[in-house]
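[1] need a structure here:
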Amino acid sequence: MRSEIRNAMTVDVEDYFQVSAFENHITREEWASLPCRIEKNIDLILSMFDDHGVKATFFTLGWIAERHTEMVRRIANAGHEIASHGYSHVRINRQDREAFRNDIIRTKHLLEDISGNIVHGYRAASFSINAENHWAHKELDSAGYKYSSSVYPIHHDLYGIPGGYRFAYRPGGGSLLEIPLSTYQWRGHRVPCAGGGYFRLFPYMISRSMINRINRNDNKPCIFYFHPWELDPGQPRPKGLNLKTRFRHYKNLHRMQSKLSLLLAEFNWGALQDIFMDELGLPSPLSGSEQTRMVAG
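    Modelled structure (predicted):
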């Protein structure tokens, strides 16, 4: 039986060569010359979501949207939420404030023009909002975003705010809502259960149990994410990757589709803007023709 709580299904729309772990091996200047596999993987995801009656949030790179406009429209026309993942997957700790401001404004307008929907949400590359750059929340608020899902409240060598809020909050008392990635509290420790590499690494029953406990014990939705390339075990493999990077990126790719199918079937899923509709001050309902809010001009 599906949980009565609706959990958030989110997709970080980026291709295999755009992940932060590859940035020392593949430059942004090389991206346009590499075989892009995003369309095939997105079509598979849309088919899986349709089979299970799932609506989701697609955090989309502006770089991808410019080159795959019809794909973005297919996502939006299927009733899913289009949100921003920044333009070219630059971590916030590698941008100054002005560069970040220009990036989030540019990408928001680009995605709105392509999809015909107002973009409410943002997710930083590699969850790179941390304790040193909370100013990013103020910039997102000023740029017209209603929420961010950019904080992972765990300890990690590349990102995270250990001890940060586990559930949605308003940073600095502003109007922007930050919706952190989900963790399970176990014996004083936080265990990641929001998807990505952890979902591929853990046995399915462990992930299932942690999500169930967040729903039942905390009475909160799980915020889950994955990437299109995680459903693509045949993707090209750059040379020169170290053992840690190879393990993180490629571990259990061949099992991801079957595990994701189980997850879609066993839990109730929705888009972030729908689940947090009241907190975001969005009108109801956000489905069908009423979900599409055409952008003026």
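[2] Please make it C-alpha for all contacts and neighbour counts, starting now.
    Noted.
[3] How are the strands of the chain distributed by residue range?
    Secondary structure of the chain (DSSP state E): strands at 6-13, 57-60, 81-84, 121-122, 147-148, 177-178, 183-186, 189-192, 223-226, 268-270.
[4] and the second one, how far out from the chain's middle?
    Centroid separation between strand 57-60 and its chain, computed with C-alpha atoms, centre = their mean, to the nearest Å, is 6 Å.
[5] How about the fifth one?
    For strand 147-148, the separation from the chain centroid amounts to 11 Å (computed by C-alpha atoms, centre = their mean).
[6] what do you get for the fourth one?
    Strand 121-122 has its C-alpha centroid displaced from the chain centroid by 9 Å (C-alpha atoms, centre = their mean).
[7] Which other helices and strands does that strand contact?
    Counting contacts by 3 or more C-alpha pairs under 8 Å, 6 or more residues apart in numbering; DSSP states H and E, strand 121-122 is packed against strand 81-84, strand 147-148.
[8] can you list these in CSV and add mean neighbour count and distance to Tyr169?
    CSV is the format used below for the helices and strands packed on strand 121-122 (neighbours: other C-alpha atoms under 10 Å; distance: least, C-alpha to C-alpha, whole Å):
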stretch, mean neighbour count, distance to Tyr169
strand 81-84, 30, 19
strand 147-148, 28, 10
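[9] Check the burial of the closest residue to Cys193 other than its chain neighbours by counting its neighbours.
    Closest residue to Cys193 apart from its sequence neighbours, by C-alpha to C-alpha, 6 or more residues apart in numbering: Thr183 at 5.2 Å. Other residues near Thr183 come to 22 when the count uses other C-alpha atoms under 10 Å.
[10] give me every residue that touches Thr183.
    Shown in contact with Thr183 (C-alpha atoms under 8 Å, 6 or more residues apart in numbering): Pro153, Ile154, Arg166, Arg190, Val191, Pro192, Cys193, Ala194.
[11] Which single one of these is nearest to Pro35?
    Closest approach to Pro35 among those (C-alpha to C-alpha): Ala194, at 28.8 Å.
[12] Pull the contacting residues for Arg101.
    Glu139, Leu140, Ala143.
[13] For this protein, which helix extends over the most residues?
    helix 97-115 (DSSP state H).
[14] Can you give me the buried ones in that helix?
    Of all the residues in helix 97-115, those buried under the rule 16 or more other C-alpha atoms under 10 Å are 100-101, 103-105, 107-108, 110-115.
[15] For it, what is the distance to the chain centroid?
    17 Å.
[16] same check, this time on stretch 252-269
    How far stretch 252-269 lies from its chain's middle: 16 Å, per C-alpha atoms, centre = their mean.
[17] doesn't Ile75 make contact with Leu46?
    Yes. Between Leu46 and Ile75 there is a contact under C-alpha atoms under 8 Å: 7.4 Å.
[18] Common neighbours of those two, please.
    Applying C-alpha under 8 Å, 6+ apart, one finds that no residue jointly contacts Leu46 and Ile75.
[19] quick one: which of those two has more around it?
    Shown here are Leu46 and Ile75; by other C-alpha under 10 Å, Ile75 has more neighbours (21 against 17).
[20] Proceed likewise with the subsequent sequence, for comparison:
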Amino acid sequence: MDAICTASAMTVDLEDYFQVSAFEACSDRADWQQFECRVEVNTDRLLTLFERHQVKSTFFILGWIAERYPEVVQAIAKAGHEIASHGYDHQRVNTLTEQGFASDVLRSKSLLEDITGQEVKGYRAPSFSFNQQTPWAYEVLAKAGYRYSSSVYPVKHDHYGSPLLPRFAFLAHPALLEIPISTLQIAGKNFPIGGGGYFRLYPELLMHWALRQFHRQEQHPYIFYIHPWELDPEQPRPFQVSRKTKFRHYLNLDKTQRRMERLLKQYQWQRMDELFLKPSRQTQIQTQQAFI
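    Predicted structure coming up:
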């Protein structure tokens, strides 16, 4: 019997509560400066948790945040976490032209590298907005000097999702890996278990069961993501939005920090670059492509 793969990547999408895609109809980018920004205190909460459990993570950071709070980015880098890009101002890739996307990813990469002095290797699209209609995006990323993307969630969802794309890391371009968010396959259907709102929605025991099942079934690393605002039940609530959006955004915010404590304690976590950009891992992924 093959050994169980227990490798897991901890990732953070560094954006504030007013920047999420679900609020974009009532949160104009031109007005963002008017909102109370809570990214400093919430990022500090995450950094404290990671330090307590000796976890190193990958932070996918919005350029808009980095430009205004460079000390937050520096603190993340100083703590030994990977600095990666989440684009500049959270525009979904499938709403941009190829030229507009190129400008966005170059701008955010340059900002983060200027602040930290470190190469930015990774990118995650806002709202996992890579799909079968955006194959050109990988060429753009490769030309910009990125080495991997984590922009695909192979599930069905009303805001995102590409269930027909591969579930595990694949070569999307000769110079670039795509690393999808993790799913659990049951009866041929992909169920989302990669964190975010599902981490707050699912009963905690179910989430841990799903993670253990994933490790038993798959010989691939598990990919988890969280937002700093998900640890902040005191965040302002300035928007008039639908009941569904309220439910998704605010559900169990008061429980997330405790759940994160237990998640960090029970599993082993690594940065994305350390897990996927080692020559041995890249060779394994390249070999797998021959069988797709």
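[21] before we move on, back to that, could you identify which of the strands of the first structure is most buried?
    Comparing the strands of the first structure by mean neighbour count (mean count of other C-alpha atoms under 10 Å), strand 81-84 ranks first with a mean of 30.
[22] Packing partners of it?
    strand 57-60, helix 69-77, helix 97-115, strand 121-122.
[23] Stretch 58-72 of the second structure aligns to what range in the first structure?
    Alignment of stretch 58-72 of the second structure against the first structure: residues 57-71, by TM-score structural alignment.
[24] And the matching stretch, end to end?
    14 Å (C-alpha to C-alpha, to the nearest Å).
[25] quick one on the thing from earlier: tell me the residue in the second structure aligned with the residue nearest to Cys193 of the first structure.
    The alignment partner of Thr183 of the first structure in the second structure, by TM-score structural alignment, is Thr183.
[26] Give me the distance between that match and Lys156 of the second structure.
    From Thr183 of the second structure across to Lys156 of the second structure, the span is 11 Å (C-alpha to C-alpha).
[27] And Asn252 of the second structure, by the same measure?
    Distance check for Asn252 of the second structure against Lys156 of the second structure: by C-alpha to C-alpha, it reads 23 Å.
[28] Please identify which of those two sits among more neighbours.
    Asn252 (18 against 15).
[29] need the contact list for the more buried one.
    For Asn252 of the second structure, counting by C-alpha under 8 Å, 6+ apart, the contacting residues are Arg200, Leu201.
[30] Report the separation between it and Leu206 of the second structure.
    Asn252 of the second structure is 15 Å from Leu206 of the second structure, where distance means C-alpha to C-alpha.
[31] check contacts around Tyr17 of the second structure.
    Contacts for Tyr17 of the second structure (C-alpha under 8 Å, 6+ apart) come out as Trp229, Gln235.
[32] on that earlier part again, now the helices and strands packed on strand 81-84 of the first structure as JSON lines including distance to Ala32 of the first structure?
    JSON lines is the format used below for these (distance: least, C-alpha to C-alpha, whole Å):
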{"stretch": "strand 57-60", "distance to Ala32 of the first structure": "17"}
{"stretch": "helix 69-77", "distance to Ala32 of the first structure": "15"}
{"stretch": "helix 97-115", "distance to Ala32 of the first structure": "18"}
{"stretch": "strand 121-122", "distance to Ala32 of the first structure": "24"}
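[33] quick one, which of these is nearest to Phe199 of the first structure?
    Of all those, strand 57-60 comes closest under C-alpha to C-alpha, at 18.2 Å.
[34] and the closest one, what does it pack onto?
    Counting by 3+ C-alpha pairs under 8 Å, 6+ apart, strand 57-60 of the first structure packs on strand 6-13, strand 81-84.
[35] Which among the ones you listed is found nearest to Ile64 of the first structure?
    For Ile64 of the first structure, the closest of those is strand 6-13, at 7.7 Å, according to C-alpha to C-alpha.
[36] Could you count how many residues lie near Ala265 of the first structure?
    When counting by other C-alpha under 10 Å, one arrives at 16 neighbours for Ala265 of the first structure.
[37] can you put the strands of the first structure in TSV and add distance to Asn242 of the first structure?
    Formatted as TSV, these follow (distance: least, C-alpha to C-alpha, whole Å):
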stretch	distance to Asn242 of the first structure
strand 6-13	24
strand 57-60	28
strand 81-84	30
strand 121-122	30
strand 147-148	32
strand 177-178	34
strand 183-186	28
strand 189-192	23
strand 223-226	22
strand 268-270	36
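[38] so where do the helices sit in the stretch 151-297 of the first structure?
    Taking DSSP state H, counting those that start in this stretch to define them, one finds helices in the stretch 151-297 of the first structure at 196-201, 204-217, 243-250, 253-266, 272-275, 277-280.
[39] for the ones you listed, which one ends up most surrounded?
    Ranked by mean neighbour count under mean count of other C-alpha under 10 Å, the helices of the stretch 151-297 of the first structure are led by helix 272-275, which reaches a mean of 23.
[40] So which residues make contact with that one?
    6-10, 56-57, 81, 120-121, 280, 282, 286.
[41] How about the contacts made by Ala122 of the first structure?
    Actually, residue 122 of the first structure is Tyr. It isn't Ala. Contacts for Tyr122 of the first structure (C-alpha under 8 Å, 6+ apart) come out as Phe59, Ala83, Ser84, His85, Gly86, Tyr145, Tyr147, Ser148, Ser149, Ser150.
[42] Please identify which of the helices and strands packed on strand 81-84 of the first structure is closest to Pro35 of the first structure.
    Going by C-alpha to C-alpha, the one of these nearest Pro35 of the first structure is helix 69-77, 16.4 Å.
[43] elements contacting that closest one?
    If contacts are counted by 3+ C-alpha pairs under 8 Å, 6+ apart, helix 69-77 of the first structure sits against helix 38-52, strand 81-84, helix 97-115.
[44] what packs against the first one?
    Using 3+ C-alpha pairs under 8 Å, 6+ apart as the contact criterion, the elements in contact with helix 38-52 of the first structure are helix 69-77, helix 253-266.
[45] Now distance to Arg246 of the first structure too, for the ones you listed, in CSV please.
    Shown next, in CSV, are those (distance: least, C-alpha to C-alpha, whole Å):
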stretch, distance to Arg246 of the first structure
helix 69-77, 29
helix 253-266, 11
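[46] how about the ones you listed, which one is nearest Asp51 of the first structure?
    Closest among those, using C-alpha to C-alpha: helix 253-266, at 9.3 Å.
[47] List the contacts of that closest one.
    Residues outside helix 253-266 of the first structure that contact it (C-alpha under 8 Å, 6+ apart): 1-3, 48-49, 52, 54, 200, 204, 208, 230-233.
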